[in-house]
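Visitor: Structure for the following, please:
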Amino acid sequence: MAGIELIISSICNATFCEVPYNETYKGSGTDPMVEKETNYVNLMKEINGKNLKVTTYNNTPLSGSEFRNGTMVGKGVAFIVMDILRKKFNFTYELVQPKRNYEMGSKMGGDSVIGLLNTSKVDMAAAFLPTLIAYRERVSFSIDLDEGIWVMMLKRPKESAAGSGLLAPFNELVWYLVLAAVLTFGPCITFFTRVRSKLITDDEGVLPLKPSFWFVYSAFLKQGTNLAPEANTTRVLFVTWWLFMILLSAFYTANLTAFLTLSKFTLAIEYPRDLYQKNYRWIASAGSSVEHVVKSEGEELYYLSAMISNNKAQFLSVISDTDFLGIVKKGAVLVKEQTVVDHLMYNDYTSKKDVEESEKCTYVVAPNAFMKKQRAFAYPVGSKLKSLFDPVLTQIFQSGILDFLKRADLPSTKICPLDLQSKDRKLRNSDLIMTYLVMVAGSATAVAVFAAEIFIKRYVSGKIIKNKKAKRKKSKMTKKSTSYDDSRPPPYDSLFGKNPRFNVETTRTKIINGREYYVFETASGEKKLIPARAPSSFLYRSDK
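Guide: Below is the predicted model:
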């Protein structure tokens, strides 16, 4: 039977349907069900034709007030529910506004909704108030009407928080590990070759640190090397580094392509703790439940109270919620109920008629909630209206009328989602900003190294370096005059007697395979051939 009653109550309009009671319990006057029904009927007669004092606060579209024909009347979802109750129980109501647009203010009583209820200046509050413990100590709540979700709205950033295009494929830890590998693998090669040279005596010596480092760096950039290791140990080390770089570059290229084409847009603010850790400025309504939760010691979000002292967290009193948008455009994060934020974003979206579609979504909502609290109407402590209105409010809640009313003016699709599903993904300057940084950093490093070399060679070493240079020049001159690499061909001017190092028999030529050659003897007595034809002789210029 309970399931049938639930279906009937969902279909039935609470304005016309009476509260169902089981007729089988109408026998004994001492039966609790009969007594409960009697009390309920007496309350209906007591409130019939009575004028109630109702308070609320501006929280569009959930609740609010406006002047109609010179009279202050309520508006929003809360007063649609009030109209259902008014028609059901035949009463009228007078709207009493608090001095400030606060849920709970000071102990004065008249400056907030909770204060008016606590001092019994009104009969009820037609507003969706969170059922906080501090509120329960001052007022009596109806049944839970819905679960309020507070979200964080911020200005839509131009680029994803995943980072610039070149750094996005890997997170920070991977980049640090790659940098550590580049800096440490070169010394590892030098260390292993040094240990091997001490244990095994062969032709391969120790690879110094400088060539090893430049091999690692050049392989990192997919360049070759002039090092030719002969030992198997060194070859394995070289192959290991090359395989590492092949796999790393393959993963990087694939992820970079995916990021530039299919990447999901992410925000820097996703959880309430991000506001504290990244020191973001955020705002909320003054006197709201957000302010109470943040300032109350023992609450889950109490750690955010430390941001109030440095003005990173502010609670503002505004006439309309649209006044928050100007502050959000300047970089602040707005904490507000999800229903209110959805209406703010939708109204801002529809107001931009002559703007491109991609530019209409100015704001975006963080993917995770700031907090969640149950919400309900409120009465003074001990009020009889709670037992009278709760059965009807239960039917309204179970029928889903509240969920429908809260989104009646909104489209069925999500408003300005995080990922706009843009198909024309073009590379922006922000995607290539890392390339510019690499160029600037590399140029600055080259200038710094150049300046260091000049300083060391000219001012640190001084005369010692000059003496070494002089000796080095003398040794080079002597070596140059006495030795010559026979593997290279002689200069062509030696054929005409300009170079005394070569003994060339200018009158003696030989025809080999149809080509004419000059015959000359090297310093060691070995005879070699020089092509005599003009096209071939150009290969043996004097500058060679």
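
Visitor: Please make it C-alpha for all contacts and neighbour counts, starting now.
Guide: OK.

Visitor: So which residues of the stretch 301-450 of the chain form strands?
Guide: Residue ranges of the strands in the stretch 301-450 of the chain, as given by DSSP state E, counting those that start in this stretch, are 313-316, 333-337, 363-365, 371-380.

Visitor: of all those, which lies closest to residue 83?
Guide: With Cα to Cα, the closest approach to residue 83 among these belongs to strand 371-380: 14.1 Å.

Visitor: In CSV, list the strands of the stretch 301-450 of the chain along with distance to residue 300 and mean neighbour count.
Guide: Formatted as CSV, the strands of the stretch 301-450 of the chain follow (distance: least, Cα to Cα, whole Å; neighbours: other Cα atoms under 10 Å):
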stretch, distance to residue 300, mean neighbour count
strand 313-316, 16, 18
strand 333-337, 16, 24
strand 363-365, 21, 23
strand 371-380, 9, 21
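
Visitor: can you put the ones you listed in TSV and add distance to residue 238?
Guide: Formatted as TSV, the strands of the stretch 301-450 of the chain follow (distance: least, Cα to Cα, whole Å):
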stretch	distance to residue 238
strand 313-316	56
strand 333-337	52
strand 363-365	50
strand 371-380	55
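
Visitor: closest one to residue 266 among those?
Guide: Between these, strand 363-365 lies closest to residue 266; by Cα to Cα that is 10.7 Å.

Visitor: So which elements touch the closest one?
Guide: Using 3 or more Cα pairs under 8 Å, 6 or more residues apart in numbering; DSSP states H and E as the contact test, the elements touching strand 363-365 are strand 146-155.

Visitor: Packing partners of the strand it packs on?
Guide: Using 3+ Cα pairs under 8 Å, 6+ apart as the contact criterion, the elements in contact with strand 146-155 are helix 323-329, strand 333-337, helix 338-350, strand 363-365, strand 371-380.

Visitor: change it to 6 Å
Guide: strand 333-337, helix 338-350, strand 363-365, strand 371-380 (3 or more Cα pairs under 6 Å, 6 or more residues apart in numbering; DSSP states H and E).

Visitor: Contacts for that strand next, please.
Guide: Contact partners of strand 146-155, identified using Cα atoms under 6 Å, 6 or more residues apart in numbering, comprise 328-329, 333-338, 363-366, 369-375.

Visitor: for the protein, which helix is longest?
Guide: When the chain is scanned for its longest helix (criterion: DSSP state H), the result is helix 232-262.

Visitor: Buried residues of stretch 300-315, list them for me.
Guide: Within stretch 300-315, the residues that qualify as buried are 301, 304, 305, 307, 312, 313, 314, 315, counting by 16 or more other Cα atoms under 10 Å.

Visitor: Alongside the first, I'd like the structure of this one:
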Amino acid sequence: MPNTTFTYPYEGYCMDIISELAMAMNFTINMTGGSPDNEWGVDNGNGTWSGLIGMLQREEVDLVAGPLTTIIAREKVMDFTFPFYHDFLSVLIKKPDPSLTKWRTMIDPFRWEVLLCIGISLVGASVILFLLEKWNPFYQREPYLNRYAGTHIFQDAFWYMFGAMLTQGGEHLPDSQAGRTMISTWWLFSIIMAATYSGNLIAFLTVTKDTAPFETLDQLIDNGDYTWGLLGGSNNQMEFENSKIPVFQKAWKGILETADPDALSLDHEVHLAKVNVGDYGYISDRGGLQKRVLTDCDLYLLPEKISPINYALALQNGSAYTEIFSKEMMAIYESGLLQIWQRQWWKQKKFCRGPLQTEAKPIDLVDVQSSFYLIGVGLFLAAIALVIERCMLRFCKCRTSSSRRENVVQKPKELQNGHAHKPVENGIHNGIQNGHVRSEIYSSVRKQNGHTPFEEIEIVSNGHMVPDVNGNGVIDSVFDYDTEYVRTSL
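Guide: The predicted structure follows:
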């Protein structure tokens, strides 16, 4: 390359442009490196600028060859040539680990709106079936009277409808035409839902689908789990700091609230390292970020194009070479060299590590972990149901025992020798003696064919059964409250 000298071995898109300009315009290149403060250039607030723009303002360099964004504030202290690149701001994040969401594989085939509608339909259909069976005149005749189980009981109706949704059905099938019509439509609905769910579940288990947690900068800010940053000392910092756009204001406020010193780091690699750690979004030019995505398959570039930006070469303010450089840049643009260099440095084909041929993916334990969680949920609900049933049974037994004591043990009408006695009625004498309930049964005992007949008597007591047959045919017994009847030989 004639008439050019290099003090540093630089290469890249901008170096291709400046080398072409040097060859076409016959000037020598003397590279001085970057600015002492490693900044692109921001307004210091007192009329001076930092970074490369400050070097131009102080006339320390003649030209800046780099991706400098063209903005009105900078044009007050420097001149821009014809833009050589058009780009947008975007956000780079790391793809979330798909294993973190595998616990919900069982519910992922349907969106939450579909699951909610299915749950409401199940409860509503169970109630309708219960009412159709409960008040149907079809069952007001034999042999359907006094049915102890069936869909006329809500519990049985619900479990039948739930079993039908799992394409299994239930034990109790309605006999009325209204109930069977309802069941038929529910079965059609259940078959469609089951087939759709099964097909999607297979796809979720066999195909790994990387889904971004958000698609826009506004969603990133509202996510709550992510922090974000941008390149300090650049136009991006100035744009977000002074912008009147609500989203940009929220983003800048979030950067200040995080108090992260690296959120405005001057080093591009620091931001990329934070992105690789995870839960961090890096706001920068889309072209540079896309180049990194092409070489790292764990990174994801949000599809939103936030703000348009133009890159151009910069010269000293009022330079006589500004128009000459602009015309030459237009000639390079029209020749198609810019597009050729872009394809050279931004390769569009993405290649990720992995097998070149399609292989069958084995199902890992992490893929089906939700099934085991489902078993745990079922055991927990079953334990709760067991506790509730035992409590209800104990409550019912207490009520039954209290009712029997009230019916059998009555207030004594006579007191004799400190004991309560009730007159004999129908050959039965009930009283309280020595703290026990005493039942006396007077009956005649007749033996038939050498056997003693049995009589069924009601027992109510709080002790143990101690039968005592005396010569008068009286049986004195102390019984358990929980025993209802006993057959006793007389």
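
Visitor: follow-up on the earlier one: looking at the helices and strands packed on strand 146-155 of the first structure, which is closest to residue 110 of the first structure?
Guide: Taking Cα to Cα, strand 371-380 is the member of those nearest to residue 110 of the first structure, at 13.8 Å.

Visitor: list the helices and strands the closest one packs on?
Guide: Using 3+ Cα pairs under 6 Å, 6+ apart: strand 371-380 of the first structure touches strand 124-130, strand 139-141, strand 146-155.

Visitor: do that again at 8 Å, thanks
Guide: Using 3+ Cα pairs under 8 Å, 6+ apart, the elements in contact with strand 371-380 of the first structure are helix 113-118, strand 124-130, strand 139-141, strand 146-155.

Visitor: average offset between the longest helix of the first structure and the second structure?
Guide: For helix 232-262 of the first structure, the mean deviation from the second structure after alignment is 1.6 Å (mean Cα distance after the TM-score superposition for the first structure).

Visitor: which strands and helices sit next to that helix?
Guide: helix 172-199, helix 209-220.

Visitor: and whatever helix or strand comes next after that helix, which stretch of the second structure?
Guide: Note on helix 232-262 of the first structure: by DSSP states H and E, the next helix or strand toward the C-terminus is helix 272-277. Aligned by TM-score structural alignment, helix 272-277 of the first structure falls on residues 217-222 of the second structure.

Visitor: Measure how far that stretch is from the centre of its chain, please.
Guide: 18 Å (Cα atoms, centre = their mean, to the nearest Å).

Visitor: ok, residue 378 of the first structure touching residue 140?
Guide: Yes - under the criterion of Cα atoms under 8 Å, residue 378 of the first structure makes contact with residue 140 at 5.6 Å.

Visitor: from the buried residues of stretch 300-315 of the first structure, which is closest to residue 51 of the first structure?
Guide: For those, the nearest to residue 51 of the first structure is residue 315 (35.3 Å; Cα to Cα).

Visitor: Just give me the match in the second structure for the closest one.
Guide: Taking TM-score structural alignment for the superposition, residue 315 of the first structure sits opposite residue 263 in the second structure.

Visitor: so residue 430 of the first structure touches residue 163, yeah?
Guide: No - counting by Cα under 8 Å, residue 430 of the first structure does not reach residue 163; the two are 9.1 Å apart.

Visitor: ok so, going back, which stretch among the strands of the stretch 301-450 of the first structure comes nearest residue 407 of the first structure?
Guide: That would be strand 333-337 among the strands of the stretch 301-450 of the first structure, by Cα to Cα, at 13.1 Å.

Visitor: what does the closest one correspond to over in the second structure?
Guide: Here strand 333-337 of the first structure aligns to the second structure at residues 281-285, judged by TM-score structural alignment.

Visitor: Give me the mean distance between the matching stretch and the first structure.
Guide: Mean for stretch 281-285 of the second structure is 3.1 Å (mean Cα distance after the TM-score superposition for the first structure).

Visitor: Pull the distance from that stretch to the chain's centre.
Guide: A distance of 27 Å separates the centroid of the chain from that of stretch 281-285 of the second structure, by Cα atoms, centre = their mean.

Visitor: hmm, who's touching it?
Guide: 87-94, 220, 226-231, 236, 271-272, 275 (Cα atoms under 8 Å, 6 or more residues apart in numbering).

Visitor: try it again with 10 Å
Guide: The contact list for stretch 281-285 of the second structure (Cα atoms under 10 Å, 6 or more residues apart in numbering) reads 67, 86-94, 217, 220-221, 226-231, 236-237, 263, 268, 271-272, 274-275, 289, 300-302, 305-309.

Visitor: One more: stretch 320-336 of the second structure?
Guide: Outside stretch 320-336 of the second structure, the residues within contact range by Cα under 10 Å, 6+ apart are 17-18, 20-21, 24-25, 62-63, 79-85, 312-316, 337-339.

Visitor: Could you identify the helix or strand that succeeds whichever helix or strand residue 476 of the first structure is part of?
Guide: Per DSSP H and E, residue 476 of the first structure falls inside helix 463-482. Per DSSP H and E, the first helix or strand lying C-terminal to helix 463-482 of the first structure is strand 503-512.

Visitor: For that following strand, buried residues please.
Guide: Buried, per 16+ other Cα under 10 Å, within strand 503-512 of the first structure: 503, 504, 509.

Visitor: and which of these is nearest residue 204 of the first structure?
Guide: Closest approach between the buried residues of strand 503-512 of the first structure and residue 204 of the first structure, by Cα to Cα: residue 503, at 38.6 Å.

Visitor: unless I'm mixing things up, that closest one is touching residue 519, no?
Guide: Yes - applying Cα atoms under 10 Å, one finds residue 503 of the first structure in contact with residue 519, separated by 9.2 Å.

Visitor: Wait, a helix at residue 66 of the first structure?
Guide: No - looking at residue 66 of the first structure with DSSP: H, G, I helix; E, B strand; the rest coil, it is strand, so not inside a helix.

Visitor: ok, it - contacts?
Guide: By Cα under 10 Å, 6+ apart, the residues touching residue 66 of the first structure are 58, 72, 73, 74, 75.
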